[in-house]
Structure formats: structure tokens, C-alpha cells
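Trainee: Need the 3D shape of this:
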Amino acid sequence: MGVLVGAPPLTVQEQVVLNYRTAVLCFSGLDFATTLLKAIAVLASTRDSMWLSLAVLILGPLCGMLGAKTLNRPLVSVYFAFCIFKAAVEIAFAFYTMWQWNVLFVVMQGWIIKIVATFMSTLDGISALRRSELLELKDVPVHMVYW
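Mentor: Predicted structure coming up:
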């Protein structure tokens, strides 16, 4: 096991951060891929300037991936803002189209927002020095903690 010598045991907050880190990495990676595919589709179908706005929206998930990987709260907060914006778009689209599937997407986006917000708030309670120590941990048995 890769526990740091002389390091204090993991607190509940640190376990939550390590648990939710993987989820935020996965969600931001999926958001990055889907936003990139939408930008490519819009670029291929039209020469409108909409592709530029989609290219800017790629920065949100990219910040989420980098923020979760490096435990950097400001980058995660950019992804949190992206998730709020995406939820607003999903809600507007659900009202506009009246498709029942869109309600499911809104609920899923709300769940993702909750996970990112929990990760961001618990990351706030951990010092920068301890975050760098957590990044060095490998194969540490982390118990699932529900916050």
C-alpha cells in the first residue's frame, strides 16, 4: 500500500474528496467529449459562428478534468459554473420541446451538480499542503463515504 510515511490517516473530508474526484473526472470527461462532438457537428453542418461559442464551452469540462486531477478548487469552480449553465440549457430545452426524456437529462444534470458542489466544498476544507500529499497517494484503500 502506498501510504505516506508519517502522514496522518485520511479524514472523512479527504476520503470524500478522493471518492468524488473520480466521479468529477468521469463527468467532466464525458462533458468534454459530448461538447466537442457537438462543436464538430455544428462546424460540419454550417459556417455559422455558433461553433465558436461551443469551442468556448469546451473550457468548462477541460477545467473540470484538470481541477479534479490536480485537486485545484478554482478550476473545479469553472466546471461547476459550466454545469449550472448546462442545467439551465437542459431545462429550457425540456420546456421548449416537451419531450419526456429531457426531464431525465435535467434530473441527471442536477445530480452531477450536487456531486461537483460536494467535491468543491469539501476540497475547500483541505489545506494546500495536504492536497499535494493526497496527490502523491497511490493505491490507498478509501472507504466509501456518503456526505
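Trainee: make it CA atoms for all contacts and neighbour counts henceforth
Mentor: Fine.
Trainee: for the spatially most central residue of the chain, what are its contacts?
Mentor: Geometric centre of the chain, nearest residue: residue 24, 3.7 Å, by Cα atoms, centre = their mean. For residue 24, the contact set (Cα atoms under 8 Å, 6 or more residues apart in numbering) comprises 64, 65, 68, 115, 116, 119.
Trainee: for the helix or strand where the first one lies, which positions count as buried?
Mentor: Translated: residue 64. Per DSSP states H and E, residue 64 falls inside helix 59-70. By 16 or more other Cα atoms under 10 Å, the buried positions in helix 59-70 come out as 59, 60, 61, 62, 63, 64, 65, 66, 67, 68, 70.
Trainee: Now show me the structure for the sequence below, then we'll compare the two:
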Amino acid sequence: MMTAMGGSDLNKPTGDLNQAERGEMPVVQGVPVAGLSPEMLGAPQLAASAPAPVFTLPPEWLVVLNYRVAVMCFAFINLLTIVLNVVTAIVNRARFPWDPSWGTWPVIVTGVVFMLGPICGLIGARYLKRGFVTVYLAFSFLQCASQIAFAVSSFWLSAIFFAFVQAWVTKIVATFWYCLGTVPCEHRSQLLELKDEEVHMVYW
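Mentor: The predicted structure is shown next:
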């Protein structure tokens, strides 16, 4: 009777859930299985070789995959918010102090300029383009600074809450931007081809 001896390593855990999400899983090595030789089974003789190790992705690469969808969601929310603010300003233009002779063009132009940040964030996260992510990161820092300044000046609870939220979003974008810089350009297309089962979406 053939007996498979896997050793005690097969019973060891490979890491907890946090390690899996952060890509800190240990490298798993192949374990040889003891049994009858090929000659006894009538199989052809094969060259003996060491078991091939199974490699995992670097932690930074897994962070890129895990944060990619989160950055896209944040960029879409920022874009939607800017569009709604521009529409609100145009509809209620009597409440804003610009010269009526200018029309609504200053608001539209300003809105389009601020839309460039989230649009670059969507493109950069979708196709792993670090240059576009850099633009969105600069936009996130600018928006975070403005939210903090407004929270300090007004000291409203809602303003303080939104300042914390924007600081959290900026932290996610900055982490994604940093980890994306560790991935060589020639390997970024390969990351996009990985199956969804290997990706754990993270929003913290």
C-alpha cells in the first residue's frame, strides 16, 4: 500500500486574514511524497529533481491589487461630488458673488479643472498608471488641506468629520501611489491579468 507522508508542515496555518489581505503570506515550499519507486510501478524512469517552490507576490504588489478598486471608488465619489457642486452653483448662482456679466463660465471652468484630479485617479487606478495617480494624489492633498482649514475655522462637527474622512482617503491614495512605484512598468500589465480570486479589496 502506498503511504503519503506530508510531515507536520501540512498542518501549520499559512497566516491569518490580515496577512492575506496585506500580502504578507509566507512562501510555501513543495513537500516530497514518499512512496514506491517508478520501477516498481512500471513507469518510465524520470530524472530526479528538487521540488519547485511556489512563490507569492511581494507585499507591495498585493497592496496595489487590494487598494486598486478602493482608489477607483474614491475617485468616482470625488468626481460626482464636484459635478453636483458645479450644478448647484449654476442653479443657485444668485447666492454666489461673481459678476453676473461673466455668466456661468467661471464656475464651469473651475469645475472642469477640479475634475481633472478624480479623472486622473480613475485612469491611473484602472490601468496602473503612476503618473495619473500622482495627479490624483496632489488633488487629494489639496482637498484634505482645505477640509482641515475649514474644520479648524468653523469647528463644525460635520466639517471635522469630513476632514477625517478626506485624510483617510488621502492615506489610501498615498499608500497606493507608493506601492505602485515598486512595481516595474513591464509587470503592471501582468498584475491586471490576475484572477479576481487573488485580490482582496481593502478600504482601510
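Trainee: Can you calculate the TM-score here?
Mentor: Once superposed, chain against chain, the TM-score is 0.86 (TM-score structural alignment, normalised by the length of structure 1); 140 aligned residues with a Cα RMSD of 2.1 Å.
Trainee: picking that back up, just tell me what the residue nearest to the centre of structure 1 corresponds to in structure 2.
Mentor: By TM-score structural alignment, residue 24 of structure 1 lines up with residue 71 in structure 2.
Trainee: ditto for residue 55 of structure 1
Mentor: So, by TM-score structural alignment, residue 55 of structure 1 is matched to residue 112.
Trainee: Pretty sure that match sits in a strand.
Mentor: No. Residue 112 of structure 2 is assigned helix when assessed by DSSP: H, G, I helix; E, B strand; the rest coil, not a strand.
Trainee: Which residues belonging to the top helix by length along structure 1 are considered buried?
Mentor: The longest helix of structure 1 (DSSP state H) is helix 12-45. Across helix 12-45 of structure 1, burial judged by 16+ other Cα under 10 Å covers 12-21, 23-25, 27-29, 31-32, 35-36, 39, 42-43.
Trainee: ok now that helix, how far from the chain's centre?
Mentor: Taking Cα atoms, centre = their mean, to the nearest Å, one finds the center of helix 12-45 of structure 1 at 6 Å from the center of the full chain.
Trainee: re the thing from before, tell me which two in the contacts of residue 24 of structure 1 are the farthest apart.
Mentor: By the measure Cα to Cα, 65 and 115 form the most distant pair in the contacts of residue 24 of structure 1, at 14.0 Å.
Trainee: one step back: now do the match of residue 55 of structure 1: how many residues are near it, please.
Mentor: 15 (other Cα atoms under 10 Å).
Trainee: can you check residue 156 of structure 2 too?
Mentor: Neighbour tally, residue 156 of structure 2, other Cα under 10 Å: 11.
Trainee: how about it, what's its match in structure 1?
Mentor: In structure 1, residue 156 of structure 2 lands on residue 99 (TM-score structural alignment).
Trainee: Who are the contact partners of residue 40 of structure 1?
Mentor: residue 51.
Trainee: Show me what it aligns to in structure 2.
Mentor: Residue 40 of structure 1 maps onto residue 87 in structure 2, by TM-score structural alignment.
Trainee: By how much does the helix holding residue 64 of structure 1 deviate from structure 2 on average?
Mentor: On superposition with structure 2, the mean distance recorded for helix 59-70 of structure 1 (mean Cα distance after the TM-score superposition for structure 1) is 0.4 Å.
Trainee: ok, the match of residue 24 of structure 1 to residue 140 of structure 2 distance?
Mentor: Note on residue 71 of structure 2: its distance to residue 140 of structure 2, by Cα to Cα, to the nearest Å, is 11 Å.
Trainee: Could you name every residue contacting both of these two?
Mentor: By Cα under 8 Å, 6+ apart, the residues touching both residue 71 of structure 2 and residue 140 are residue 173.
Trainee: so how far does the longest helix of structure 1 sit from its counterpart in structure 2?
Mentor: Overall, helix 12-45 of structure 1 averages 0.9 Å from its counterpart (mean Cα distance after the TM-score superposition for structure 1).
Trainee: Helices along structure 2, start to end?
Mentor: Under DSSP H, structure 2 gives helices at 17-22, 38-41, 59-91, 105-127, 130-154, 157-181, 185-192.
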